[in-house]
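[1] dropping a prediction and its sequence here:
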Amino acid sequence: MEKRDYIKIRISITRKENWKRICKEKNITLTNLITASVENRILEDERKKILEFIEKQDNIFIKIETNINQIARIANAQKFISSKELNYFQSQLKNITELKEKQNEIITKIYSLIADDS
């Protein structure tokens, strides 16, 4: 969308400086701050934090899945796993599955918020 129009507003110098400080802290433009605030949208820095959070969550699950694969490899190599270890392993798999489902629900909600924001 091409930006060709202007809106002039009058504000105090201190308020303007405060807004500029906020923009500098968030590494966004004053236009982005005002537009996002008026349109009740997610700010760019918040969007980046959300995406970083999603990536971090994904990395955590990758590590867990790698550990599960290592345990399975050991069990396959030994051709034996005790019933106690098997029960614990299945319990952990169930917990991971539940956590992954919750994570996917949260990520779906986050993506829908971001999509509504664009």
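    Yep, that arrived.
[2] for the rest of this, base every contact and every neighbour count on C-alpha atoms.
    Will do.
[3] count the neighbours of Lys26 for me.
    Other residues within reach of Lys26 by the criterion other CA atoms under 10 Å amount to 14.
[4] this is the comparison structure:
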Amino acid sequence: MEKEDYIKFRISKTKKQDWKKICKDRDLTLTDLLTASVENRILDNERRQILAFIEKQDNVFIKIETNINQVAKIANGQKFISESELKNFTAKLSEIAKLKKQQNQIFEKIYEMLAK
């Protein structure tokens, strides 16, 4: 899409600086912030956060699946799981719960934005 038109409006210098700070904090351009706000769509930085979260979640789940398989092998072979292995396993399960909570919060935000 070719950008060929401009919209000019006046705001105070302090308000512009506030908006620029928001953009800097969110790694956005002022144009992206205003356009996304007017068009009521997901901001680029939020989209990046979602993709980064999904990638991180994917990597963690691969590690957890490997860990679960290792615990299962040990339990089946030895009929015993050491306390340290059980603590490690419990920590991984806690990490899954934390990621699921984050995932649900992100999905709720997406659903809210889509509902508008």
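    Alright, I've got the coordinates. Owing to the predicted nature of the structure, the values given are computational and were not obtained by experimental measurement.
[5] give the buried residues for stretch 56-72 of the first structure.
    Across stretch 56-72 of the first structure, burial judged by 16 or more other CA atoms under 10 Å covers no residue at all.
[6] contacts for it?
    Residues from elsewhere that reach stretch 56-72 of the first structure, judged by CA atoms under 8 Å, 6 or more residues apart in numbering: Lys100.
[7] distance from that stretch to the middle of the chain?
    Between the centre of stretch 56-72 of the first structure and the centre of its chain there are 18 Å (CA atoms, centre = their mean, to the nearest Å).
[8] how big is the offset of it relative to the second structure?
    Its matched residues in the second structure lie on average 1.7 Å from stretch 56-72 of the first structure after superposition (mean CA distance after the TM-score superposition for the first structure).
[9] now name the helix or strand holding the nearest residue to Leu28 of the second structure once chain neighbours are set aside.
    Nearest residue to Leu28 of the second structure, sequence neighbours excluded (CA to CA, 6 or more residues apart in numbering): Asn45, at 6.7 Å. Asn45 of the second structure belongs to helix 44-78 when elements are defined using DSSP states H and E.
[10] show me what whichever helix or strand comes after that helix is packed against.
    Per DSSP H and E, helix 44-78 of the second structure leads on to helix 83-115 as the next helix or strand towards the C-terminus. Helix 83-115 of the second structure is packed against helix 44-78, with contacts defined by 3 or more CA pairs under 8 Å, 6 or more residues apart in numbering; DSSP states H and E.
[11] rewinding a little: how deep is the residue nearest to Leu28 of the second structure tucked in, by neighbour count?
    Counted by other CA under 10 Å, the residues lying close to Asn45 of the second structure total 16.
[12] contact partners for it?
    Contacts of Asn45 of the second structure (CA under 8 Å, 6+ apart): Arg26, Asp27, Leu28.
[13] surely the last one touches Asp44?
    By that I understand Leu28 of the second structure. Yes. Using CA atoms under 8 Å, Leu28 of the second structure is in contact with Asp44, at 7.2 Å.
[14] returning to that earlier point: list just the nearest of the contacts of Asn45 of the second structure to Leu93 of the second structure.
    Arg26 (31.3 Å; CA to CA).
[15] name the nearest residue to the closest one, ignoring sequence neighbours.
    Asn45 (6.1 Å).
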